[in-house]
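1. When you get a sec, could you give me coordinates for this:
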Amino acid sequence: MTRFVTKAAALAAAVFPLVGVGVAGAQTQAVDEKTGPVSFANIASVRIGDEGQRGGALITETQRSPLLPGQSKLGADRVSVPKDDGERATFGGHYQIDLGRYSASQNPYPPGIASRDHNVFAALLATTVPTATAETNYALRDNWQGSAEPAANTVLVLEGAKTSVECTGPAKLAATSSVARLWVRQAGGALGIVPVPGGDAGLQLKNLRLGPPGDITNADRATTVSDLKLTRVAAFDQLIRQDGWRGGDHTAVAGWRVEITTHVKDAQGAALQDVRTSIVLGGVSCSVPTGFVAKAATPAGGTTATQAAVPTQVPAGYLGAAAPATDGDGSRVPLGIGLLFGGVFFAAVALLLGKRRKTGSG
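-> A predicted model of the protein is given here:
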């Protein structure tokens, strides 16, 4: 147990370094960690099975806004889900979500969609207004279909997807979920463009050539099909998140939610079981407490205290029975540990700032 806690603490020190909070940063009052304005951003997370039933969830690195003005941004090395064998074991091994950047030989997108880096961040503005954004091109592949060409296994593409939130005040909550074009695998086998649903309307597709997320005994590719529903995230509970991803008195949310029901059949067409998979792409939220008033913007030509970049990223984690233990190299900690040490980091920053304010006033 001691070794486990030591490894977790070492990882937390790497993810939440105290260096970078300069004297200028100390001149700005930190917001309250538990009740103050906050935002979160997550590029993609997955739940296998209905919530509350046996299954598992894979939650990729979640960005949390700092306690001082600044931002936390997802690293460019996250180009797909799953990212490694541990995530693959949780996800099931068949599905893959591509997140924008690709090599020429591994292009999962339709012709004309260029490789790009994602832009995923959670920020606290100088006015203490929390904001978050997630934008990229998403592609959902079913590698169980067995094609050597990546794009031939792609079932769904969200081209030019962007989700964003901004909480300017309790009565000024803004949330948007947009996409330039939607591509879906058609009955004839080709990817085709379908209309983007507006408002709270969803896109429902039946009998897609899409298998289960993992291996199922006697499942047959020729007879197994899936129903898919794509909707905008409209409530905080629709996000797939760690416990530390909190809301507040007034919360705005955005994201794209993909719900898949796979009707698994054998070679004779006999039903074996139904498998539910939920995916949230570009899940973002921001929250402010009752009575929150944003600080006045800095006048033109004025100066304001600034904070050096301080990462506030919650490591990727697992939930549920399907979740593996820690990786052998200690690069991932069980769900909740990263959040725990994130709280230690935030408390340490507040303590450091408090000491500096006392020193300055004494």
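2. Please make it C-alpha for all contacts and neighbour counts, starting now.
-> Noted.
3. what's the single longest strand in this protein?
-> strand 271-288 (DSSP state E).
4. In the longest helix anywhere in the chain, which residues are buried?
-> Ordering each helix of the chain by length in residues (DSSP state H) puts helix 337-361 first. In terms of neighbour count (16 or more other Cα atoms under 10 Å), helix 337-361 has its buried residues at 337-339, 341-343, 345-346, 349-350, 353.
5. which helices and strands sit right next to the host helix or strand of residue 175?
-> Following DSSP states H and E, one finds residue 175 within strand 172-178. Applying 3 or more Cα pairs under 8 Å, 6 or more residues apart in numbering; DSSP states H and E, one finds that strand 172-178 contacts strand 154-169, strand 250-265.
6. Skip the chain neighbours and tell me the closest residue to residue 185.
-> residue 191 (4.3 Å; Cα to Cα, 6 or more residues apart in numbering).
7. run this one through as well so I can compare:
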Amino acid sequence: MSAPQTLSCIALLALACLAPAAAAGSVPRALRSSGLAPARAPDAAAAPTPESLARDLAAASVSQAEPALAPGPFASLPSPAAAPPAAAPPPPSPTWVTSYTNLTSFLNPGTAYAPPLSAAQRAAAAGLKDWRQGTGTVSAARDFQETGVQTLNCGIGYLNPHFTYYYAGVSATYYAAGQYCGMCLNVTCVDTVCPHAMLDYALFMLVDSCASCEGDDITISAPGLGNITDVDYNINPVMKLAWQPVACNSLITGGIRLWPSTQNNQYFIGINFSNLKELLTSVTLSGIAMAYQSYGYWTINTPGTPIPISAPYTLQLTAQTGETLSLNIPSIIPLDLGVNFS
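-> Alright, predicted model coming up:
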């Protein structure tokens, strides 16, 4: 299979908005499903290196039962008792910001003017000091159908109704050859242009790399950006965002989805797995280990030699948590596997 083309900065999703616990009585205005707070403020900001991100993501992939985020540079997203009902974000509102000249972070204003913060915003800011901070842009596409992201770098075959509106792309540093495709970013606006900066949060699924992003910059879906920033995405805004990597498992329901490559033949098999509660570390098809590719597919490639397996197949999936799922599939076609990780 040929790798899906790189689109310049198309971005991600998520439908769980998190309200800082320190902001007692202050609830974000739309798509809120939890009262979880950002992690406590650290003594020093974490250095944005691929190694530290890999460590953080490994920790974030483990589900936690505690109803609060654990301390540390990054933390798991606890799983709620039930996922919130799927709902589309609201369309652009007449109250949204439609023009601005600032690109100033409340967390690092420098010499620029920053409006005074409310007590709730000051409390939230203390917990954001260790989050990644970068420039945020909006995706060109306004939304995707459930299989509309297959042409993006992660090749994801299925997005549930939450993530069709909340998806993101990251710089090459954090895309890391696709190994974090399917994880989530917990995102909030820290720019002075945002009327409710640091009070509205949402989870966006990583589905793409962003060619114009550098370091901690990200690009996110238009509906998601509008909902957490109150800025009209039709003006293609650029603003300061803070984010942290977290597990998506609290918003994933149903079975893992199998999506085959259109290039499959007797010498090549490619499969994308989506709707995962945990990221995969290995895949075995009828006893043959599959290799992960930067475009989001697990593959077996034996040029000139037919692959020595046939239907029905045995499939073994292993998650970062160490949990393994073993099942039989009748053929390599689009499938809901009917099972998922814990």
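8. How alike are these chains, TM-score-wise?
-> The TM-score (TM-score structural alignment, normalised by the length of structure 2) is 0.25; 142 aligned residues with a Cα RMSD of 6.4 Å.
9. do you know how far the residue nearest to residue 185 of structure 1 is from residue 182 of structure 1?
-> 10 Å (Cα to Cα, to the nearest Å).
10. sorry, back to before: want to throw the buried residues of helix 337-361 of structure 1 into JSON lines with distance to residue 260 of structure 1?
-> JSON lines is the format used below for these (distance: Cα to Cα, whole Å):
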{"residue": "337", "distance to residue 260 of structure 1": "30"}
{"residue": "338", "distance to residue 260 of structure 1": "30"}
{"residue": "339", "distance to residue 260 of structure 1": "29"}
{"residue": "341", "distance to residue 260 of structure 1": "34"}
{"residue": "342", "distance to residue 260 of structure 1": "33"}
{"residue": "343", "distance to residue 260 of structure 1": "35"}
{"residue": "345", "distance to residue 260 of structure 1": "38"}
{"residue": "346", "distance to residue 260 of structure 1": "38"}
{"residue": "349", "distance to residue 260 of structure 1": "42"}
{"residue": "350", "distance to residue 260 of structure 1": "44"}
{"residue": "353", "distance to residue 260 of structure 1": "48"}
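11. Looking at those residues, spot the one nearest residue 254 of structure 1.
-> Among the buried residues of helix 337-361 of structure 1, residue 339 lies closest to residue 254 of structure 1 (Cα to Cα), at 21.9 Å.
12. so the closest one touches residue 314, yeah?
-> Yes: in this structure residue 339 of structure 1 lies within contact range of residue 314 using Cα atoms under 8 Å: 6.2 Å.
13. returning to that earlier point: show me what the strand holding residue 175 of structure 1 is in contact with.
-> Here strand 172-178 of structure 1 makes contact (Cα atoms under 8 Å, 6 or more residues apart in numbering) with 161-167, 232, 250-256.
14. Name the residues of it that come out as buried.
-> In strand 172-178 of structure 1, counting by 16+ other Cα under 10 Å, buried: 173-178.
15. Remind me what the strand or helix carrying residue 318 of structure 1 packs against, helices and strands.
-> According to DSSP H and E, residue 318 of structure 1 maps onto strand 317-320. The contact analysis (3+ Cα pairs under 8 Å, 6+ apart) places strand 317-320 of structure 1 against strand 56-59.
16. Distance check, residue 193 of structure 1 against residue 250 of structure 1.
-> 37 Å.
17. what about these two, which has more around it?
-> residue 250 (18 against 14; other Cα atoms under 10 Å).
18. Is that one in contact with residue 287, as I believe?
-> Yes: counting by Cα under 8 Å, residue 250 of structure 1 touches residue 287, with 5.5 Å between them.
19. so what sits against both of those two?
-> Joint contacts of residue 250 of structure 1 and residue 287 (Cα under 8 Å, 6+ apart) do not exist.
20. coming back round to it: between the contacts of strand 172-178 of structure 1, which is nearest residue 73 of structure 1?
-> residue 164 (13.8 Å).
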